[in-house]
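Enquirer: only geometry, no sequence info:
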C-alpha cells in the first residue's frame, strides 16, 4: 500500500513520478539551479538515472507536486539518500518542510536507519531547515572548474603508460576500476548495471572527453565525462586510478587530456565534484582547477522514534 501523501498547502497536489515526467523534472531542477547559481547544470539523463536506483520504487519513493494550474512546483525522492527541490516561485509556502517530512516517514517505513541529503552551502534557508530538523554535517563537497580558453598543455606519460579516449569495450574494466578505487569511502559496491546508468549509458556520456590509461595492456586509469553543450561544459563524472599505479602522475595526465578534449570540442570549461572523504581536493587544485562552490552532505539518524503514523 502506498504511504500517505504529505499534507500540502492549499492549492497543491502530489503524485508519484513517472518516466514521462523527466522533461518537467528537468525544467523544475533547472529553474532551481538558475535561481541559486545563475545557470542550469543538471542534464535529463542524470534525473532519469535517479529513478532507476536499485530498490527505488517510483510509486512509493517519489513525488511530483503541481500547483493549481498544473505546473510543477516541487519534487522529492528517497532511497537511503533524498533529494527535495522547490521551484523558486513556490518557496516560502511550506512545500519543502512537507516533502522533508514525507521523505523521512517513507525512509522509516522502508527500514532505513538514516537519511542523507546534499544541500548547496549558499542555500541558507535549506541548510537552516535541515539543521532545525536534526540533520548533521557528514562531508563537504566541492565543485571545481578548469577554464579552457586556450588549449592546455598535456605532459608526457610515465614510462609504460599510454592514454587514449574511451571505447565501448572499456566499460566492464572501467566499472571494476572505479568500484575498487571508491571502495574506501563508498558505502556499497554498485552492480555494473547501476554504475552504467549513471555513467556510460547516459545520453550525455562523451567517450571523446573521457581519457583512459593503460599499462602493460591493463586499464589502470579512467576519467569518465559527460558533454553538456547547453551550458558549454564538459563534466567529469568519475576519476579513478588503480591502487598499484598511484603517485605516478596518471590522474594528472588524464585530467589534462580531458581539459584538452573539452577545449577542442569548443567547451569553455571542464568541471567535476569531489568531497572531503576522497582526499583528492589538493590534486585538483595542483592541476589548476578552482573551487566554484561547495555543498554539505547532511545525515539524520532515523533510529529514534518518529512521529506517530
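Expert: Cool, got the structure. From a predicted model like this one, the values you see are computed outputs, not experimental measurements.

Enquirer: Could you use CA atoms for every contact and neighbour count after this?
Expert: OK.

Enquirer: any idea how far residue 295 is from residue 29?
Expert: Here the distance between residue 29 and residue 295 works out to 16 Å (Cα to Cα, to the nearest Å).

Enquirer: again with residue 14
Expert: Residue 14 is 28 Å from residue 295, by Cα to Cα.

Enquirer: Ok, residue 195 next?
Expert: Residue 195 is 23 Å from residue 295, where distance means Cα to Cα.

Enquirer: what do you get for residue 2?
Expert: 32 Å.

Enquirer: More neighbours: which of those two?
Expert: Applying other Cα atoms under 10 Å to residue 2 and residue 295 shows that residue 295 carries more neighbours, namely 19 against 9.

Enquirer: from memory residue 63 sits against residue 76, does it?
Expert: Yes - assessed by Cα atoms under 8 Å, residue 63 is found in contact with residue 76 at 5.2 Å.

Enquirer: The two - which one has more neighbours?
Expert: Taking neighbours as other Cα under 10 Å, residue 63 and residue 76 compare with residue 63 leading, 25 against 21.

Enquirer: any idea which element the more buried one lies in?
Expert: Assigned by DSSP states H and E, residue 63 belongs to strand 62-66.

Enquirer: other SSEs contacting that strand?
Expert: strand 13-15, strand 72-79 (3 or more Cα pairs under 8 Å, 6 or more residues apart in numbering; DSSP states H and E).

Enquirer: so can I have CSV of those strands showing distance to residue 285?
Expert: CSV is the format used below for these (distance: least, Cα to Cα, whole Å):
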stretch, distance to residue 285
strand 13-15, 43
strand 72-79, 33
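
Enquirer: most tightly surrounded among these?
Expert: Ranked by mean neighbour count, the helices and strands packed on strand 62-66 are led by strand 72-79 with a mean of 24 (mean count of other Cα atoms under 10 Å).

Enquirer: Contacts for the next helix-or-strand element following it next, please.
Expert: Counting by DSSP H and E, the next helix or strand C-terminal to strand 72-79 is strand 81-86. Under the contact criterion Cα atoms under 8 Å, 6 or more residues apart in numbering, strand 81-86 has outside partners 28-29, 32, 73-77, 95-96, 99-100, 103, 115-118.

Enquirer: one more structure, for comparison:
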C-alpha cells in the first residue's frame, strides 16, 4: 500500500490576500527595502538587548537577508512604523528554492520592547504564517510542507506566541563553546586525506559535499548555488578548511564565521564553526577531529578566547558526543517550531 498525501494547494490553504495588522495597533505598515537594513538591524538589537540574548544582529547580515534573488520583498516582508517613521515591528517569510524532500517556508519577526503587550506580536505571526502558506503553494512542489521558525531558549514567551498560532516544537539545538586557553586536542593524521586552507575554487565542491553529508539529517535539504552564496556576511575564510582525499575530492569541511558584533555582549572573543561535515564513507576515521583541531588552532592563533558551534541534539552522526569529548560545553539552547502540512 502506497501512502498518499493531499495536493499541496489543499494542504497549505493559502489565502488569496495576506491581511495587514489592524490599524488600531498604532503603526503604519509597508514592505521593507534593502535601504531599511540599518533601521531593521537597530530594531533587532533593541529586542536582543531587552531579551538578554548573547548575540547581536548586524547590518551586513540584515542586508544579506533582504537580498536573495528569489525573494519578493514587496510581499515577503512587513515593517511597522511609528508616527516618527521609526520601525517598531518587523516580520518576514522566506522560501528555500532547493528543497527536494520537504518544501519549507521560514518565518521570523520581532517587536520593539517599548511596543510589546499590544497584540502586535500576534498580528505579525498571523501575517507571516499567511504569507508562508502562499510561498508554499507557489512552489508547485507536491511534497510534504513545513512552516518553520526558531526561538531562542532565553525567550520562552515568544515560543508561547507561536504555539498559540499552531506551531509545535519539533527539534532542539544546543549552542556549545570551548575555551582556547587550555590544551587543544591533537590533530590526528588521517590516512588518505589532508586538511587544507579554504580555497574559493573549492567552494561549489564543498556545497555539493555538504548536500551529500546532510542528506541523512532530519530537516536538511539541498542548497542550490544561489542559496549557498547567501549567509556569508560573517564568513571567515581564514578560519575555514577543507579535507581532500588523494584524488582531491572534498570529503570534509569546516566553515567558520567571525561575529565581532557579538563579542562585547558575550564578554569574550570567539570563532564560530558554522558548518562541519564529513562524508559518510569517511566517518569514524577521526576526520572531524582533525578539522575541528585545525579550526581551533586558527582561532587561537588570531587571539580568540573561545571556539563556538551549534548542534542538533538528535544529530545522527553523534556530533554532540564528539563535541563534548573535545571540551565543548553547553552555553545556550534554541528550539525549532513548525506547522507540518
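Expert: Cool, got the structure. Because the structure is a prediction, the values reported are computed rather than measured.

Enquirer: And the TM-score between these chains?
Expert: Overlay of the two chains. TM-score (TM-score structural alignment, normalised by the length of structure 1): 0.88; 299 aligned residues with a Cα RMSD of 2.2 Å.

Enquirer: mind checking how far residue 227 of structure 1 is from residue 303 of structure 1?
Expert: 41 Å.

Enquirer: These two: which has the busier surroundings?
Expert: Neighbours around residue 227 of structure 1 and residue 303, counted as other Cα under 10 Å, are more numerous at residue 227. The numbers are 24 against 11.

Enquirer: wait, doesn't the more buried one sit right on residue 203?
Expert: No - applying Cα under 8 Å, one finds residue 227 of structure 1 not in contact with residue 203, separated by 9.2 Å.

Enquirer: ok, residue 45 of structure 1 - contacts?
Expert: Contacts of residue 45 of structure 1 (Cα under 8 Å, 6+ apart): 202-204.

Enquirer: where along the stretch 201-309 of structure 1 do the helices fall?
Expert: Ranges of helices in the stretch 201-309 of structure 1, per DSSP state H, counting those that start in this stretch, are 250-264, 281-286.

Enquirer: same thing with the stretch 51-200 of structure 2?
Expert: So, for the stretch 51-200 of structure 2 - with DSSP H, counting those that start in this stretch - the helices run 59-66, 73-76, 120-139, 156-164.

Enquirer: looking at the ones you listed, which is buried most?
Expert: helix 120-139 (a mean of 22).

Enquirer: Contacts for that one, please.
Expert: 8-9, 12-15, 18-22, 25, 75-76, 89-95, 103-111, 145, 147, 161-162, 165.

Enquirer: can you rerun that using 6 Å?
Expert: For helix 120-139 of structure 2, contacts defined as Cα atoms under 6 Å, 6 or more residues apart in numbering pick out 9, 12, 14, 18, 21, 93, 105.

Enquirer: excluding its backbone neighbours, what's nearest the aligned residue in structure 2 for residue 7 of structure 1?
Expert: Using TM-score structural alignment, the partner of residue 7 of structure 1 in structure 2 is residue 22. In space, and not counting its chain neighbours, residue 22 of structure 2 is closest to residue 123: 7.9 Å by Cα to Cα, 6 or more residues apart in numbering.

Enquirer: Now check structure 1 for the residue matching that neighbour.
Expert: Match for residue 123 of structure 2 (TM-score structural alignment): residue 98.

Enquirer: any idea how far its match lies from residue 73 of structure 1?
Expert: Counting by Cα to Cα, the gap from residue 98 of structure 1 to residue 73 of structure 1 is 13 Å.

Enquirer: Next: residue 151 of structure 1.
Expert: 42 Å.

Enquirer: Check residue 242 of structure 1 too.
Expert: Counting by Cα to Cα, the gap from residue 242 of structure 1 to residue 73 of structure 1 is 44 Å.

Enquirer: before we move on, what about residue 240 of structure 1?
Expert: 38 Å.

Enquirer: swap in residue 66 of structure 1?
Expert: Per Cα to Cα, residue 66 of structure 1 is found 5 Å from residue 73 of structure 1.

Enquirer: try residue 193 of structure 1
Expert: From residue 193 of structure 1 to residue 73 of structure 1 the distance is 32 Å (Cα to Cα).

Enquirer: Residue 55 of structure 1 now?
Expert: Distance from residue 55 of structure 1 to residue 73 of structure 1, by Cα to Cα: 26 Å.

Enquirer: give me the number of residues near the alignment partner in structure 2 of residue 167 of structure 1?
Expert: When structure 2 is aligned by TM-score structural alignment, residue 167 of structure 1 is paired with residue 199. By other Cα under 10 Å, 12 other residues sit near residue 199 of structure 2.

Enquirer: Can you give me the distance of residue 199 of structure 2 to residue 277 of structure 2?
Expert: For residue 199 of structure 2, the distance to residue 277 of structure 2 - Cα to Cα - is 17 Å.

Enquirer: Ok, residue 218 of structure 2 next?
Expert: Distance from residue 218 of structure 2 to residue 277 of structure 2, by Cα to Cα: 15 Å.

Enquirer: So if I had to pick from those two, which one is more boxed in?
Expert: With neighbours defined as other Cα under 10 Å, residue 218 of structure 2 and residue 277 compare such that residue 277 has more, 25 against 12.

Enquirer: Quickly note the distance from that one to residue 238 of structure 2.
Expert: If you go by Cα to Cα, the gap between residue 277 of structure 2 and residue 238 of structure 2 works out to 18 Å.

Enquirer: Please flag which of the contacts of helix 120-139 of structure 2 sit within helices.
Expert: Among these, the members falling in helices (DSSP state H) are 9, 12.

Enquirer: so which of the contacts of helix 120-139 of structure 2 comes closest to residue 323 of structure 2?
Expert: residue 105 (30.1 Å; Cα to Cα).

Enquirer: Tell me how many other residues crowd the closest one.
Expert: Using other Cα under 10 Å, residue 105 of structure 2 has 26 other residues around it.

Enquirer: hang on, it packs against residue 147?
Expert: Yes - at 4.9 Å, residue 105 of structure 2 and residue 147 qualify as touching, with contact defined as Cα atoms under 6 Å.

Enquirer: Could I get the full set of strands for structure 1?
Expert: 13-15, 62-66, 72-79, 81-86, 114-120, 136-147, 161-165, 211-215, 218-228, 233-241, 269-275, 290-301 (DSSP state E).
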